[in-house]
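> predicted coordinates and the sequence they were generated for:
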Amino acid sequence: MNFIMRIIVTSIIAFGLSYILTGVHIDSFWAAIIFAIVLAILNAILRPIFIILTLPITLFTFGLFLFVINAALILLTAEFVKGFRVDGFWWALLFSLLLSIITSVLYREDRSNKEQSR
């Protein structure tokens, strides 16, 4: 159930960001849901592989290269999902940063509510 809620929250945020950012285009809310599912799958499978393969450059840049990996995963997701387009790398980078920040703030609030109820 938690996975489904995360997918829905991520798709709502992504759909909202597509209205704010002119370089990110999501055609419908269903495309946003499919985007969130594909992104979750790619994050689970490819992200650890990318991190291991780029470990030296990630260490050299003090972890800032992880932003590039996030943007690459957004661009890769755009290749798989019809109805989701990104105009370039910099839009993907900005979109991934905002998506990460907003979702982490919302999930952190969810965790603090669970801890208070204990």
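Received it, and whenever you're ready, just let me know what you need.
> only C-alpha atoms for contact and neighbour calcs from this point on.
Fine.
> check contacts around the nearest residue in space to F84 that is not next to it in sequence.
Sequence neighbours aside, I26 is the residue nearest to F84 in space, at 4.6 Å (criterion: Cα to Cα, 6 or more residues apart in numbering). Neighbouring residues of I26 by Cα atoms under 8 Å, 6 or more residues apart in numbering: F15, S18, A32, G83, F84, R85.
> residues near the second one, how many?
The one in question is S18. 20 (other Cα atoms under 10 Å).
> this is the comparison structure:
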Amino acid sequence: MIKFAIKVVLMAGVFYGVNYLLDGVEVHPNEDGPLGESGTWLWIALIFAVVNAVVGPILRLLGLPFVLLTLGLFLLVINAALLGLTAALTDRLDVTSFGSAVAGGLLLAIGGWVVDQVLDRS
């Protein structure tokens, strides 16, 4: 449970980086929220973690033939769909186009991999 909480906090930082690097993925921080602007980043990271844990395996299983056919590149489309679903579930995240979703999904996948590597070493 502690590892999950740490991962959500680190993924909030990854979302901050994605928001900074990409114009098509925008987070609208809520200054009046219980935790201020940082609470918005944590909320979006938590929603993404839940979506990735619940819907992600289903999409990966259904998309397995395409993943095999494209040698794994279809996973970028799945990550884009997960990011789009997260944006649909909260009004604090906007994804403007499919290309932005794919680029954001790629950056989130790389960031998530780095976070997993850091947490596995500790």
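Okay, I see it. These numbers come from a predicted model, not from an experiment.
> out of the contacts of I26 of structure 1, which sit inside helices?
When these are checked against helices (DSSP state H), the matches are F15, S18, A32.
> in a markdown table: these, plus distance to L59 of structure 1.
Listed next are the ones in helices among the contacts of I26 of structure 1 as a markdown table, based on distance: Cα to Cα, whole Å:
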| residue | distance to L59 of structure 1 |
| --- | --- |
| F15 | 33 |
| S18 | 32 |
| A32 | 33 |
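> secondary structure element for the residue lying closest to G72 of structure 2 once chain neighbours are set aside?
Excluding the flanking residues, the one nearest G72 of structure 2 by Cα to Cα, 6+ apart is F66, at 8.0 Å. Taking DSSP states H and E as the definition, one finds F66 of structure 2 inside helix 64-69.
> counterpart of that helix in structure 1, which residues?
Counting by TM-score structural alignment, helix 64-69 of structure 2 falls onto residues 55-60 of structure 1.
> pull out the buried positions in that stretch.
T58 (16 or more other Cα atoms under 10 Å).
> can you pull out the helices in structure 2?
Under DSSP H, structure 2 gives helices at 2-21, 37-54, 56-62, 64-69, 74-89, 98-121.
> what about the aligned partner of I110 of structure 2 in structure 1, distance to T61 of structure 1?
Under the alignment (TM-score structural alignment), I110 of structure 2 pairs with I101 in structure 1. Remark: distance between I101 of structure 1 and T61 of structure 1 (Cα to Cα, to the nearest Å) = 20 Å.
> what's the answer for I20 of structure 1, then?
30 Å.
> re the thing from before, go ahead and confirm the residue nearest to G72 of structure 2 touches F74.
Yes. With contact defined as Cα atoms under 8 Å, F66 of structure 2 reaches F74; the gap is 6.2 Å.
> mean per-residue distance, the match of helix 64-69 of structure 2 to structure 2?
Compared with structure 2 after fitting, stretch 55-60 of structure 1 deviates on average by 1.4 Å (mean Cα distance after the TM-score superposition for structure 1).
> run through who's touching that stretch.
I51, L64, F65, L66.
> also stretch 87-103 of structure 2?
Residues outside stretch 87-103 of structure 2 that contact it (Cα under 8 Å, 6+ apart): 22-30, 40, 44, 47, 76-77, 79-81, 83-84, 86.
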